[in-house]
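Chemist: what follows is a predicted structure for the sequence shown.
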Amino acid sequence: MDLRARIDASPMHPYQWLIVALCVALNLLDGFDVMALAFTANSIRDDFGLDGATIGILLSAGLIGMAVGAFTLAPVADRFGRRPLILASVALATLGMALSAAAGSAWQLGTWRVVTGLGIGGILACTTVIASEYSSGRRRGLAISIYTAGYGIGATLGGLAAVQLQNEFGWRAVFVTGAVLTGLVLVLLFVALPESIEFLASRGRPSDLSEVNRIAVRIGQDPVEKLEAGTGPEENRAGRATELFSLRHRRPTLLLWFAFFTTMFGFYFVNSWTPSLLETAGLSKDQSATAGMMLTLGGAVGSVFFGVLAGRGSTRGVLIVFTVLSALSMAVFIASTAILMVAFVLGILIGGLINGCIAGLYTLAPSLYGPRLRSTGVGWAIGVGRAGAILAPTAAGVLLDLGWTAEQLYIGVAGVVVLAAIALTFLRPAVPGKPATAASSAAAVTGSSALGARAPR
């Protein structure tokens, strides 16, 4: 058995869980960052004298930066390594948060929000991959689900912290806190985060052997004797986005993008508009806010529950079930507001199911690509998903202006989410049952077939 297969078959070593925990910490910061601006928007508007449209642009600036970062920075990781790009991206996010705190105008704040988003986009593309690569086959779904749940936890804690900090010290303190926390995580990453074994193996330089064996010992595995040089055709195409459209990868890539776009569309619609639409449907302001918190609570639980189920069966099969149930729950949710407790229970259910869908996509995506295309493939899928995230709140607002009711909106978005289930039904690996790269098939320590063996079925 090569090292990749041994990692896949062995129980998770504490150091592997530490790697997952570092990735979770980065996703927590993503949630904190997003909610930091959402909860300080009114203070920023009053400070700079902004109108609603400008606040909307500021809220979107970070998401735009994330999408651009996922598209442009992810390929760098496939050429130069996951660890260097994660460190650079975290440093960029730290800088963006710090400069946001010092912004003297809306234009400056928007610029630094984009910079922060660029860093987070690079982080998301790499952490998803490295958490997947260091997880065992049995625990991969659970590890990625815990990682995904970090966003909801970070969003909740970020919202609570933002309220307290701005009440005591003003809105700038929220971004100072974010910069300090991100900087502390950067130090931890520099000390504890290893490079991807699969990246080192697929690159196959003579100097990489000692690094692979040093990491192997830390995760409780025996060293290997040699690495195969990365001389295959995909070695020279590492990190090229055009490779995603090759005959081999085009179909799974386009289906994955479609699933990411439609699922993220539904996810951000639910999280952005639910409190407001529930208030329109007759609930009080406090009741609507409570229902919004139910979505967040359900999200954390649902992500982990997805991982437990995926560890016992097919990731793709469980993901399709979660997607269909998400759509059904959305279709009946808004009609349940007459019975408050039912609405709250359905809110938890929707939050759990739609977050489970995100966890499933993050688990599934790395299995579709070889080591030298993996960050690029995952990063571009996340970028396309962020495009759906950006479009969802805007499209909902336009449809409301055109006279759509809350019930029609939820049913319409449920239909969009069903399209994700259809795409997933047809999704298969690029070359089922074979390693995803020619170079990696002969490598002494790698082979992406092991990574994907439990995923798409």
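Modeler: Done, it's in. Just so we're clear, the structure is a prediction, and the values are computed from it rather than from any experiment. Residues are numbered from 1 along each chain as shown.
Chemist: from here on, contacts and neighbour counts on C-alpha atoms
Modeler: Fine.
Chemist: so where do the helices sit in the stretch 1-150 of the chain?
Modeler: Counting by DSSP state H, counting those that start in this stretch, one finds helices in the stretch 1-150 of the chain at the ranges 3-9, 14-48, 52-80, 82-101, 106-133, 140-169.
Chemist: turn those into CSV, including distance to Val324 and mean neighbour count.
Modeler: Converted to CSV, the helices of the stretch 1-150 of the chain look like this (distance: least, CA to CA, whole Å; neighbours: other CA atoms under 10 Å):
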stretch, distance to Val324, mean neighbour count
helix 3-9, 30, 21
helix 14-48, 26, 20
helix 52-80, 26, 22
helix 82-101, 34, 23
helix 106-133, 24, 26
helix 140-169, 19, 23
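Chemist: would JSON lines of those with distance to Leu402 be doable?
Modeler: As requested, the helices of the stretch 1-150 of the chain are exported to JSON lines (distance: least, CA to CA, whole Å):
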{"stretch": "helix 3-9", "distance to Leu402": "52"}
{"stretch": "helix 14-48", "distance to Leu402": "26"}
{"stretch": "helix 52-80", "distance to Leu402": "18"}
{"stretch": "helix 82-101", "distance to Leu402": "35"}
{"stretch": "helix 106-133", "distance to Leu402": "29"}
{"stretch": "helix 140-169", "distance to Leu402": "31"}
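Chemist: select, out of these, the one closest to Thr290.
Modeler: helix 140-169 (12.3 Å; CA to CA).
Chemist: what about that closest one, distance to the chain center?
Modeler: Helix 140-169 has its C-alpha centroid displaced from the chain centroid by 13 Å (CA atoms, centre = their mean, to the nearest Å).
Chemist: before we move on, the earlier item: out of the helices of the stretch 1-150 of the chain, which is closest to Trp257?
Modeler: Once these are compared by CA to CA, helix 52-80 is nearest, at 12.4 Å.
Chemist: enumerate every residue touching the residue nearest the centre of the chain.
Modeler: In the chain, the centroid-proximal residue (CA atoms, centre = their mean) is Leu124; its distance is 5.5 Å. Taking CA atoms under 8 Å, 6 or more residues apart in numbering as the contact definition, Leu124 lies against Asn27, Ala70, Gly379, Ile382.
Chemist: what distance do you get for it to Ala88?
Modeler: Counting by CA to CA, to the nearest Å, the gap from Leu124 to Ala88 is 13 Å.
Chemist: A further structure is provided below for comparison with the first:
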Amino acid sequence: MITFDKTRVYIAACIGMMFFGVAFIVMGSVLPAMTLKYGLNEIQSSSLVTFLPIGVLVGSLLFGPVVDRFGYKSLLITSTVLVGLGLLGLSYFDDFNVLRLFIFIIGLGGGILNGETNAIVAEIYSGDKSASKLSLLGMCYGIGALGVPLILSFFSAKYSYEVILRWTTLVILLSVVYFSFTKFPESKYKQGFPIRSALKLIKEPVLLLMGFILFFQSGLEGLFNNWSTTYLINANIGHDEALLALTALVAGITVARLLLSYLLTRVNTQYILYAGLLILAAGIAVLNYAGSFWGGAVALFIVGIGLAGVFPIVIGRIGTLYKEMSGTAIGFALFIALSGNSLLNLLMGVVAKEYQIAVFPVFLIVCVAIQGLLILISKKHMN
């Protein structure tokens, strides 16, 4: 039996989650510069960005059986290298099809990092402690996600985005040294992976219920990230101000998860989930009447606070309920969650075309209400 230091493993998970934040945000941050450099039209830009969530979706589905069968260390190193190589590819290659491949690789590595780091923490901690540590882990995503646009805005006057991506790659690849000298939990199935048991999880009612809570959670996060700027611009807020207001969303999630890391070991998780829904609804109400930059920023900051609790609580609970196959169970739940992100954003596009973007807050409230009902149904499984 390999003994491991929980603190060292947790730090490794936090580093990995930071890099997922980098991977998930980087395309949105460098796309304007890439569009200018290559003279891309809207369709070409959209086709590039599409490969990132596809990669994340594939990585989220694949990581679970791999970590349950082979353990965390090799896959954590591999996924980190994938993100680094993807960023490096964006900085060196000009061929459009090759760029698509590297964007997919960034998404694939990021999807694996997201799932694996959550699974590591859910395995080494249990119960409310797990949710608390997962909340701090989520804060690390916010650090990585906020770091990319800040670094680019600070250094872009002097250095090209290609040079900045190469520096970022160097930092990412240096972390492999730390991972290499850290002992991780052993694999659960050294003699072969139980495929039949894994397939049974797909029909497990409790896992499906929690997966669909995350379906709406991920969908809501995606909706706010992708449509809030359009809604604010439609409310006569300038483009640059609308983009700046969007950073308040990540800031709200990051600050709230720091606070939740304390509250989750002291307050019933069900109360935290209900409070989050009320805060989220309040943020949407403020957004509905936002007519200025500060109105939009305050609304999205409140929304961020409301969104912060669901992922760490639900992922922690899944890890506790399905301890023997935690990686596979969490991977399946994340696959459902990311599907929600894609489908709800697609549905919002149809609704916006039919009824205009002004209906955005109504669409959000409907999603929140359905998620609230699912949380209510799952009450006995959350405690």
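Modeler: Right, received. Where do you want to start? Keep in mind it's a predicted model, so treat the numbers as computed, not measured.
Chemist: closest to Thr242 of structure 1 out of the helices of the stretch 1-150 of structure 1?
Modeler: Here helix 52-80 is closest among the helices of the stretch 1-150 of structure 1 (CA to CA), at 10.6 Å.
Chemist: on average, how far is that closest one from the matching bit in structure 2?
Modeler: Superposed on structure 2, helix 52-80 of structure 1 shows a mean distance to its aligned partners of 1.3 Å (mean CA distance after the TM-score superposition for structure 1).
Chemist: then stretch 22-40 of structure 1?
Modeler: Mean for stretch 22-40 of structure 1 is 1.7 Å (mean CA distance after the TM-score superposition for structure 1).
Chemist: what do we get in structure 2 for the residue nearest to the centre of structure 1?
Modeler: By TM-score structural alignment, Leu124 of structure 1 lines up with Asn114 in structure 2.
Chemist: same question, Trp404 of structure 1
Modeler: In structure 2, Trp404 of structure 1 lands on Gln356 (TM-score structural alignment).
Chemist: separation between that match and Gly59 of structure 2?
Modeler: Gln356 of structure 2 sits 34 Å away from Gly59 of structure 2 when distances are taken as CA to CA.
Chemist: one more: Ala245 of structure 2?
Modeler: Using CA to CA, Ala245 of structure 2 is found at 30 Å from Gly59 of structure 2.
Chemist: and what of Leu364 of structure 2?
Modeler: 28 Å.
Chemist: and if you look at Leu307 of structure 2?
Modeler: Computed as CA to CA, the Leu307 of structure 2 to Gly59 of structure 2 distance reads 23 Å.
Chemist: then Ile43 of structure 2?
Modeler: From Ile43 of structure 2 to Gly59 of structure 2 the distance is 25 Å (CA to CA).
Chemist: please apply the same query to Val176 of structure 2.
Modeler: 19 Å.
Chemist: and what of Ile315 of structure 2?
Modeler: Counting by CA to CA, the gap from Ile315 of structure 2 to Gly59 of structure 2 is 17 Å.
Chemist: if we can go back for a sec, TSV for the contacts of Leu124 of structure 1, including distance to Val217 of structure 1?
Modeler: Listed next are these as TSV, based on distance: CA to CA, whole Å:
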residue	distance to Val217 of structure 1
Asn27	27
Ala70	32
Gly379	30
Ile382	33
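Chemist: can you give me the helices for the stretch 351-457 of structure 1?
Modeler: 374-401, 406-425, 438-442, 448-452.
Chemist: among those, which is the most enclosed?
Modeler: Comparing the helices of the stretch 351-457 of structure 1 by mean neighbour count (mean count of other CA atoms under 10 Å), helix 448-452 comes out on top with a mean of 25.
Chemist: in structure 2, which residues correspond to that helix?
Modeler: Using TM-score structural alignment, helix 448-452 of structure 1 pairs with nothing in structure 2.
Chemist: and that helix, how far out from the chain middle?
Modeler: Helix 448-452 of structure 1 sits 20 Å away from the centroid of its parent chain (CA atoms, centre = their mean).
Chemist: go on, stretch 259-266 of structure 1?
Modeler: Worked out by CA atoms, centre = their mean, stretch 259-266 of structure 1 lies 12 Å from the chain centre.
Chemist: likewise for stretch 123-141 of structure 1?
Modeler: 11 Å.
Chemist: same question, stretch 370-383 of structure 2
Modeler: Counting by CA atoms, centre = their mean, stretch 370-383 of structure 2 comes out at 22 Å from the chain centroid.
Chemist: that one: end-to-end distance?
Modeler: Stretch 370-383 of structure 2 stretches 20 Å from its first residue to its last (CA to CA).
Chemist: contacts for it?
Modeler: The contact list for stretch 370-383 of structure 2, computed with CA under 8 Å, 6+ apart, reads 206, 209-210, 212-213, 216-217, 268-270, 273-274, 277, 314, 317.
Chemist: ok, back up a step: so which of the helices of the stretch 351-457 of structure 1 is nearest Asp78 of structure 1?
Modeler: Smallest distance to Asp78 of structure 1 across the helices of the stretch 351-457 of structure 1 (CA to CA): 5.9 Å, for helix 374-401.
Chemist: superposed on structure 2, what's the mean shift for the closest one?
Modeler: Taken over the aligned residues, the distance from helix 374-401 of structure 1 to structure 2 averages 2.2 Å (mean CA distance after the TM-score superposition for structure 1).
Chemist: now that helix against helix 106-133, angle please.
Modeler: Relative orientation of helix 374-401 of structure 1 versus helix 106-133 (axes from the mean of the first three to the mean of the last three CA atoms, to 10 degrees): 130 degrees.
Chemist: now the helices of the stretch 351-457 of structure 1 as a markdown table including distance to Leu283 of structure 1?
Modeler: Below are the helices of the stretch 351-457 of structure 1 laid out as a markdown table (distance: least, CA to CA, whole Å):
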| stretch | distance to Leu283 of structure 1 |
| --- | --- |
| helix 374-401 | 18 |
| helix 406-425 | 13 |
| helix 438-442 | 57 |
| helix 448-452 | 46 |
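Chemist: out of these, which is closest to Glu211 of structure 1?
Modeler: helix 438-442 (17.4 Å).
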